[in-house]
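S.K.: Quick one: sequence and predicted model below, then my questions.
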Amino acid sequence: MVVTMDVVTTTPTTVALGAEPGSDDAPVTACIVRCWRRFNVAVRSQALMVLWVGAVTAIFFATYCTYKYEEKHFYLRQILGVGLCLSRATAAVINFSCFMVLIPMCRTLLQILSSKLPPKFHGCVRVCVDQGVRLHVLFAATIIITSIVHSLAHLVNACNFSSYYSHDFVDINMARYPGEDPLLMILRTVPGWTGLAMVCLLVFLSVASLKCVRRSCYDLFWYSHHLLLLFLVLAIFHPLSGVLKEQVNIEEHVPGCQYMNTSRRDEIPYPEPRPDVGVCFVPPIFISQKSETWKWMLAAFALFGLDACCRLYRRRSAAKLEAVQLHGAPATFKADASAPVAATAAPSLVPAPGDDPYRDSVVELRLAKKGMIARPGQYVLLNCPKISLMEWHPFTVTSCSKGGDNTFTLHLTTSGDWTGVLRTKLVTPKVTKKSDKPAYPKLYVDGPFCSRSERIGRSAITICIAGGIGITPFVSFFNHIISSKNVLRVERLHLVWVSRSISMFATFADHLTNLHYEMWRQNLPDFFTMHLYVTQGSPHEIISNEFWQKYQLLAHRIRVGRPDWSRLFREWQTVYQRQKVAVFSCGPASLNKEIKKHCHIATLAGHKFAFYKESFA
């Protein structure tokens, strides 16, 4: 489960214009209030975009003005014109963006900083954690757009170097002779061929990052993304040959003066900040411009390398598999990892033709790892070398031991390729020759990592909406309440859970019933309410299911069909008119989109609904 987050929140605003409800000014007042709320929501939801655009715009124009007005670039401007300013300004933005694009991906460093820094610095780290994927995409889009402008500007520069060859100051030319083929000029220089290679890499990375490619061939997306490191290496060497020159003896040779024995031809009429100042007796001296790119790239590599070292250190030893349990299978399977194989008779994993009885099954793993301490809502990365050395899949920690045994629990759906193979290896393990114990594959765990779900429990009114296995972040919070006997700042907790089959409810039924009875034990009967919806099956099938007899508390709360979100949100708006409501949604993109829409409608109506989402990607 990869976490991506959006937030839509605002505070109700009252505009006092002296208009009575029945007066002619009332419609005008209502219109102003609605417009203000829409503006407030738009600013809050796009705050990161506004800040980033403002930052790159400032960098762009600061660099643009430097190359347009500074005297040391006078003679180069005479040849290249505005193309020089555009190419250098976009280069500055690319340098900054290449440094920033790796920061949201350094999850290990962000996790360490989150735990070590004082609380007043948690805001910056929290933004990188909560909006990590969104920021990464935003920075990457900036690199792509500015790279297009940068490449086009240099194509124009190559043509200008060829067409406006300077006979008076030969050292400043990139062309070897007047009229040199611009394409040949690009291919024979280091900036030219490295630039072409970087453009090809960007095109490939952009195509591999499309949603349709990610869904159909995730491995291509994952492995191709490592080419970004090659892109950064090429960026270091791209400007090092120094084809662009600048003047260094400005005091001895004032730019724009009439140098002896020169024709003073203006290659391109271009407005300059000062006129000619007479005759100079010293020729201009040009040196290659110093590159700043390597500083940005090495800083990015340093952060990424440090993060990689921390990851390798945390992944150095395999986690100990304590127990395995398969939920939702035709035959219940539960095994102690240390028990002999004869005691763990597993069901056959060969489904009938055209049918997959394990489509909705869930594998529960109890693992132990030294030093493992996780907060509710955090997730870990799981790797099985026997399946793939490079694939690390994120899973929410549903429970973590408070004692010293460092055990924790994960729940994995088995609908995907990787999880399907892992299920087979765990449920039908091979037996070693030296003992009768099952030979389970080694599992490596990296984490835990921060997620937006850690915010659950920080609002007085919390609404948790889950789709299928999206219940896991909320189960983690429920288990924390039960084990710590502490509901934090929560006064009311609502759960709406939509599942395709009733077997998913059975997987986590014990967690929900335990929370319900714990709240009753603490004399808080109104603290926790739940609505369960099953989208497949008839009421008769549900009643006849053994789940009905085993979990009467939950069975009476199950409804067939999908929730009426409009009705539910109207009820919540009526009950919590002046209170801030935190709405957490975890599930398919369609569910998150629907919940976000209703939160947006409630916000525009003046209610304080904050929306947080976690989605599967």
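M.R.: Done, it's in. Numbering: from 1, shown residues only.

S.K.: From here on, just use CA atoms for contacts and neighbour counts.
M.R.: Fine.

S.K.: number of nearby residues for Ile145?
M.R.: Residues contacting Ile145 under the criterion other C-alpha atoms under 10 Å number 12.

S.K.: cool, and Ser147?
M.R.: 21.

S.K.: name the element it belongs to?
M.R.: Here Ser147 sits within helix 132-163, counting by DSSP states H and E.

S.K.: buried ones in that helix?
M.R.: 132-136, 138-140, 142-144, 146-147, 149-151, 153-163 (16 or more other C-alpha atoms under 10 Å).

S.K.: Could you measure from the spatially most central residue of the chain over to Val127?
M.R.: Centroid check for the chain by C-alpha atoms, centre = their mean gives Val133 as the closest residue, at 1.3 Å. Distance, Val133 to Val127, using C-alpha to C-alpha, to the nearest Å: 11 Å.

S.K.: where do the helices sit along the stretch 201-350 of the chain?
M.R.: 211-216, 218-224, 227-237, 293-314 (DSSP state H, counting those that start in this stretch).

S.K.: Next one for the comparison:
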Amino acid sequence: MALAGMLINDFLLYILGFLWLVANAGYFTQVFLTYESDTYFYIRFLIGPGLSIAKACGAVLNLNSMLILLPVCRNLISFFRGSCETNHLCRRSVRRQLDKNLTFHKTVAYTICVLSITHTVAHFFNFRILYDHFRNVNQDQQYGNQIALANKLRENVYPAEGWINPVRGDNPDLGGGLPLIEQGVIQIAGWSGVVLCLVLILMFSSATEFIRRSYFETFWITHHLFVFYFAMILVHGAGGIIRSQINLVAHDISVCKDIPNQWGVDPRCPDPVFKDGSPASWKWCVAPIFLYILERCIRFFRSTQAVVLSKVVKHPSKVLELQMKKKGFKSLPGQYIFLKCPSISRVQWHPFTLTSCPEEDHFSVHIRTVGDWTCELAKVMGANKDASVDTDNLPTVAVDGPFGTASIDIFKYQAAICVGAGIGVTPFASILKSIWLKSVNNESVLKLKKVYFFWICPDTNAFEWFSEMLDAIEKHMAEQGRADFLQYNIYLTRGWNNKQAKNIYLQEEEETDAITGLQQKTHYGRPQWDTIFQTIGQENPG
């Protein structure tokens, strides 16, 4: 059953993942075989298999660099989500994959890092070999009985179309020139590669969970170094230092490689002619870069639209509620917005789930003050004072969104399971409000017949701001004769002492819960999901 359920839920995900792997493997193989062909025989003879490996990794890097921007184009994701919703042939299993956008973004990022390491290491050894070849070092050990061909290629003081070794130096007659590192850095591919490596190191190291949670601003700033990443990707291949041979018909490699001293003399073996490699990265990256620029323009335009802070509410447990209004703002239950407060930072945008529902005349977010930015926001909103701040004196805020999440599909099912932890309950505040108001308005189109709501809280204070709404929904559904519509299960994982435990025990027989004051009792500890899912499955066959 578990395997069958996994296939039903994630079969399309596995198919898409497999296609992505096939695309990577196929393109890697194609480019690898291209550089194993006669067109690159002489440069491959000098370097070895490291050339084909490096170039194949670079090609797959281009493919993944194209893909990595698309999952973070939120308006593009929202557009496809809307197209899927209006297209009856587009199943929910297809829409669900759009909710994996950040997972795919991270997967592609890991792939880029692995490919970059392989590409860089391979080219480091390649350039070391070319440098030694230019300086006539370790020739016998490297080329053995083909030393004559190696010497011929090293004597490449040909016209512009004849050189093959990019290591040139200032005085090739002396076998000298610049040192190895400087020879590499002066090339376009060299210095742009160094910048790419530094940018990737900064972006990857600052994207770890610890940095994201503890030093979000550091993560935000370094992640925007992707601008330099793409700039360097576009110029990295402009030097064209890996050259291909263009006179293979006249210069028969199968014959000429064995008689290098007869080149230019034997009519079968004219001097080889090479041309610069052409950059290919722009072919892959221009379209996603254009889409991302369009995405940013749309988000910038929306962020400049005026937002009115209509109310600031201080809730227990350091929770701050902001109620706002914005012309033309339309949302669905469970969606989220990005919020910026210019008086704190002009560059920082933070995502928050909407806790209001479309039926209300405003939109709101509940923010728990746990970090530097949220604490500063509470301060400028006057939440750290006893007296409320007049709305005319509140700072301005900018809003970008709303953007969709998986939870907006809840109304397309007959039974739904909602699971939230701590402040992560906020999307279900919007959903439950919307269910409540739809039932008040007697909307017969409401397909939803049963909601199982699970809320796992770390301490007793976390209940305070949300339990009032649960109580109101519970009473309303009971009045409508639908008391079994909402079955909520609140789990308290810690935060009680011996005195509280005794009080809970003594009030066990009371009609209302000792902690929340609600009709349904609080559970203590963590949910046993296997048992819960089995029970719900039995209650809702099919």
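M.R.: Good, I have the coordinates. Bear in mind the structure is a predicted one, so any value in this text is a computation, not a measurement.

S.K.: Could you find the counterpart of His531 of the first structure in the second structure?
M.R.: Using TM-score structural alignment as the criterion, His531 of the first structure maps onto Asn489 of the second structure.

S.K.: Mind checking what secondary structure the residue nearest to its match when sequence neighbours are not counted has?
M.R.: Once flanking residues are discounted, Asn489 of the second structure sits nearest to Phe454: 4.8 Å by C-alpha to C-alpha, 6 or more residues apart in numbering. Under DSSP: H, G, I helix; E, B strand; the rest coil, Phe454 of the second structure falls in the strand class.

S.K.: Translate Leu138 of the first structure into the numbering of the second structure.
M.R.: Checking TM-score structural alignment: Leu138 of the first structure goes with Thr107.

S.K.: Show me what Ala55 of the first structure aligns to in the second structure.
M.R.: Using TM-score structural alignment as the criterion, Ala55 of the first structure maps onto Ala23 of the second structure.

S.K.: Tell me how many other residues surround its match.
M.R.: Neighbours of Ala23 of the second structure using other C-alpha under 10 Å come to 14.

S.K.: Remind me what the helix or strand containing it packs against, helices and strands.
M.R.: In this structure, Ala23 of the second structure is located in helix 2-35 according to DSSP H and E. Contacts defined by 3 or more C-alpha pairs under 8 Å, 6 or more residues apart in numbering; DSSP states H and E place helix 2-35 of the second structure against helix 50-69, helix 92-98.

S.K.: Which of the ones you listed sits closest to Pro172 of the second structure?
M.R.: Closest approach to Pro172 of the second structure among these is made by helix 50-69 (23.7 Å; C-alpha to C-alpha).

S.K.: Can you give me the distance of Leu152 of the first structure to Lys425 of the first structure?
M.R.: 53 Å.

S.K.: Next: Leu410 of the first structure.
M.R.: Distance, Leu410 of the first structure to Lys425 of the first structure, using C-alpha to C-alpha: 16 Å.

S.K.: Of those two, give the one with the bigger neighbour count.
M.R.: Leu410 (22 against 16).

S.K.: ok, now which ones touch that one?
M.R.: 364-366, 395-399 (C-alpha atoms under 8 Å, 6 or more residues apart in numbering).

S.K.: for Ser65 of the second structure, same thing?
M.R.: 112, 284-285.

S.K.: Leu437 of the second structure now?
M.R.: Leu437 of the second structure neighbours (C-alpha under 8 Å, 6+ apart): Glu359.

S.K.: That one: which element?
M.R.: Residue-wise, Leu437 of the second structure maps onto helix 426-440 under DSSP H and E.

S.K.: any idea how far stretch 369-377 of the first structure is from the chain center?
M.R.: Taking C-alpha atoms, centre = their mean, to the nearest Å, one finds the center of stretch 369-377 of the first structure at 22 Å from the center of the full chain.

S.K.: residues in the second structure matched by it, start to end?
M.R.: Going by TM-score structural alignment: stretch 369-377 of the first structure matches residues 326-334.
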